[in-house]
Each structure stands twice: as structure tokens, then as C-alpha cells.
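# Fold the following and give me the result.
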Amino acid sequence: MKIPKHRLSAGAIVRDEYQHILLIKNKYRGWEYPGGFVNNRESIQDGAIREVEEETGIQVKIIDLIGVYQNKQASSCHFLFFATPLSGQLKFNDESEGIGYFTIEEALQMISQTTCKERVLHSTHENNWPYLYINS
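Below is the predicted model of the structure:
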């Protein structure tokens, strides 16, 4: 029997005290919320927290689960959390070209990837959390 190989990723919608969300401009994908792959022996929440700090310089606290997004074709699963900033300074990393907090309206205009845009929209409907989205 062949052992399955799945890709597990996590990200966070980080909102500041003005309800602006934190976005990074990835060199390849454009504007998006911070996130990435979960390491071996790392919890999903810790993966999201680590990715936010690595990509933005901001330490965050996970507040809630926004949704779980499975792509069966790619054998991948993405967990999206809602988080608030605790400390840190905005800083670039080697994968990013831009970083900042933006209104939801600004963010939706800036984000070009449909999947990312849909997830940011999900983050604005707290009464529907958590989402479960399965893409075959």
C-alpha cells in the first residue's frame, strides 16, 4: 500500500484595531494574506503564526478558524485563521515586494488571485465561520 502524500498549509487574516487587514505582495502571486506550508511536527496554528511572522515581522494571536479549504486534485488542505497582531514591526522578506495594512475594500481591489480574494471575503462573514470548501 502506498502512503498518501498531502500538502498542508495555513495562513491568517490579521486585522488591526481599525479592522484593516495585513497583506504582503508576493513576487510571483501578487497581493495576498500571509501563509504557507506547515512544517513536520508543527501544529496547524503554530504554522500559521510562524508564517505570518516570517513573511511580515508581526507576531500574532490566533482568535478563530475562518475555514478549511481542500483541493482534492492537488491533494492539499489549507487552514485559514483570524488573528490579531501582538507585537513586531512590518518588514519585508526575500519573497515579498510590499507589505501593509489595508481596508477590506482596498484589499479586494489589490488581490488578483480569485482563491485568495474569496477567502478574504469569507473573513468578513464571521457568522458563517468556519467554512468548509472542497474543490474537486
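
# switch to C-alpha atoms for all contacts and neighbour counts from now on
Will do.

# Run the chain-centre distance for the longest helix along the chain.
Counting residues, the longest helix found in the chain (DSSP state H) is helix 44-56. Centre-to-centre, helix 44-56 and its host chain are 9 Å apart (C-alpha atoms, centre = their mean, to the nearest Å).

# Show me which residues of that helix are buried.
44-45, 47-56 (16 or more other C-alpha atoms under 10 Å).

# One more: stretch 22-34?
Neighbour count says stretch 22-34 has 22-26, 30-34 buried, by 16+ other C-alpha under 10 Å.

# Please provide the structure for the following sequence as well, for comparison with the first:
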Amino acid sequence: MGRIDYLHDPDAPPANSVVPSVVAFVQDGQGRVLMIQRSDNGRWALPGGGHDAGESISDTVVREVWEETGIDAEVIDVSGIYTDPGHVMAYDDGEIRQQFSICFRARPTGGEVRTSSETTQVRWVAPADLVELDVHPTMRLRIEHAMDRTRTAPYIG
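So this is what the prediction gives:
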């Protein structure tokens, strides 16, 4: 399924759904960040996805990281909540989703890097090399906030 992101675009279609979702800022002992290349739009992102009924939000983080990357992770804390109504995602099936994403910091606890049906590449990336990747501005904001360990409270916006 393809996806087009609209960010404060006056020509964006109106949202017809909101799905609580998560992204995980997973950093290894060397400080590298776990990144995926999405199969739906080709862009690089943090692993994540939609929250399913019957699971806790931390279970969603662990499940999504494992499904998309093969890495087992443990949630540390929340770095931000992102609900900008000016960011909508249009999917091939007609769904136009308004952003509602919670970014969690997590650490790897095991597993082996692998791709999935949702990822074409999975890599551990040094923070200095993140600038070279094609990352959507809203995802880059999540990464910047998660890397900022001086924050005393999560970003909410």
C-alpha cells in the first residue's frame, strides 16, 4: 500500500481517521539509532505502527520494533506526543489519517536485524549520519526530541 504525507499543505485531502500509533527511538550501546526504510514511501523512519486493541501501548512499541526490524526492545520512556492536524497521510485504500503518534525511547535487548513486508532496509545509523538519509521533517523532529536528553518532560504538540 502506498502512502503520501502532507504537511501544512492547503491542497491536502481532509482527514477521515485518527489511529493512535507509536514510533521507537531505539539506541544501541554505541549510540547508533535503529532506522528503517519504509516500503510504502521509500523514506527512512523510526520503526513503529498502529496501536491494536487488547495491548498496552508499550506492548505496541515492542511488537512494532520486532515486526519491522527483528530487534527485541525494551521501552525506557516517552520523548514526545505528536498530534499536528496539519500532518495527514493519504493511503491507496482511501484512508486519510491525521497524525497521532507517541515517540518512545527504547533499548535493544536482543534479536537480529532483518527486513519485513513493511521495510526494505533496516540499519543501525550513527547520529552524525542521520542527516544523509531521506527522513520526513516530522520524523526528523521526533528523532531530534528523542536525542535531547536534557528535556525534563516529553514534547507535546
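
# Average offset of the longest helix of the first structure relative to the second structure?
Mean deviation of helix 44-56 of the first structure relative to the second structure after superposition (mean C-alpha distance after the TM-score superposition for the first structure): 0.6 Å.

# Give the aligned range of that helix in the second structure.
Helix 44-56 of the first structure corresponds to residues 57-69 in the second structure, going by TM-score structural alignment.

# List the contacts of the matching stretch.
22-24, 36, 47-52, 71-75, 104, 112-119, 122 (C-alpha atoms under 8 Å, 6 or more residues apart in numbering).

# now do stretch 123-136 of the first structure
13, 65-73, 82, 122.

# before we move on, what about stretch 26-40 of the second structure?
1-3, 25, 43-47, 68-69, 73, 105-108, 117-127.

# Buried subset of the residues you listed, written for ChimeraX?
The ChimeraX command for the buried members of the contacts of stretch 26-40 of the second structure (criterion: 16+ other C-alpha under 10 Å) is given here:
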select :3,25,43,44,45,46,47,68,69,73,105,106,107,108,118,119,120,121,122,123,124,125
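
# Take the contacts of stretch 26-40 of the second structure and keep only those in strands.
Counting by DSSP state E, the contacts of stretch 26-40 of the second structure place 3, 25, 44-45, 73, 105-108, 119-125 in strands.

# How many neighbouring residues does Asp129 of the second structure have?
Asp129 of the second structure: 10 surrounding residues under other C-alpha atoms under 10 Å.

# what do we get in the first structure for it?
Checking TM-score structural alignment: Asp129 of the second structure goes with Glu106.

# Aligned counterpart of Tyr33 of the first structure in the second structure, please.
Using TM-score structural alignment, Tyr33 of the first structure sits opposite Leu46 in the second structure.

# thinking its match is in contact with Ser101, fair?
No. Using C-alpha atoms under 8 Å, Leu46 of the second structure is not in contact with Ser101, being 11.7 Å away.

# which residues are common contacts for these two?
Val23.

# Run through the residues that contact the residue positioned nearest the centre of the second structure.
In the second structure, the residue lying closest to the centroid (C-alpha atoms, centre = their mean) is Val23, at 3.2 Å. For Val23 of the second structure, the contacting residues are 46-49, 61, 101-104, by C-alpha under 8 Å, 6+ apart.

# go with 10 Å
Contacts for Val23 of the second structure were tallied using C-alpha atoms under 10 Å, 6 or more residues apart in numbering; they are 45-50, 60-61, 64-65, 80, 101-106, 139, 142-143.

# follow-up on the earlier one: got a markdown table for the buried residues of stretch 22-34 of the first structure, with distance to Ile111 of the first structure too?
Formatted as a markdown table, those follow (distance: C-alpha to C-alpha, whole Å):
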| residue | distance to Ile111 of the first structure |
| --- | --- |
| Leu22 | 12 |
| Leu23 | 9 |
| Ile24 | 10 |
| Lys25 | 9 |
| Asn26 | 11 |
| Gly30 | 7 |
| Trp31 | 5 |
| Glu32 | 6 |
| Tyr33 | 9 |
| Pro34 | 12 |
